[in-house]
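I would like the atomic coordinates for the input below:
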Amino acid sequence: MAQTTAHESLAAYLESHPRMMGALFTMCLLLMQAGNVAANGASTNAGP
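Alright, predicted model coming up:
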C-alpha cells in the first residue's frame, strides 16, 4: 500500500512539474554513460 501511495505522489509531482521529467531522463542518460566510461577505464591492456 505504501508503494502505491509513493508512486501516486511521484506521478502527481511530475504532473505538476513537467520539466523535472526531462531533468530526470537526462540524469539517467548521464549515469548510463558514466557507467560505460568507468567500465572501459577499468579494463587493462597487456601491451606488445
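
hey, let's count contacts and neighbours off CA atoms from now on
Noted.

return the distance of Ala11 relative to Ala2.
Between Ala11 and Ala2 the computed distance is 14 Å (CA to CA, to the nearest Å).

comparing the two, which residue is more hemmed in?
Between Ala11 and Ala2, counted using other CA atoms under 10 Å, the more crowded position is Ala11 (13 against 7).

another one to check against the first:
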Amino acid sequence: MADKSNQMVSYLRQNPRMMGVLFTLLLLLSQAGSVAAGCAGYIYGP
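Okay, the predicted model is just below:
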C-alpha cells in the first residue's frame, strides 16, 4: 500500500496539473449527489 501511495505522490509531483484535474473531478462528483437528490420527484397523496 505504501508503494502505491509513494507512486501517486511522485506522479503528482511530476505532473502538478493533474492535482487540479483531480480536485475538480472530486468537486464535481461531490456535487452530483446533491443534484441527483434535488431532482427527485415527490408524490403527494394516497
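
tell me where the longest helix sits in structure 1.
helix 18-42 (DSSP state H).

what residues does it touch?
Helix 18-42 of structure 1 has contacts (CA atoms under 8 Å, 6 or more residues apart in numbering) with Leu14.

where does it end up in structure 2?
Structural correspondence for helix 18-42 of structure 1: residues 16-40 of structure 2, per TM-score structural alignment.

distance between that stretch and the chain's centre?
Taking CA atoms, centre = their mean, to the nearest Å, one finds stretch 16-40 of structure 2 lying 5 Å from the centre of the chain it belongs to.

also stretch 31-43 of structure 2?
Worked out by CA atoms, centre = their mean, stretch 31-43 of structure 2 lies 18 Å from the chain centre.

alright, I will stop here.
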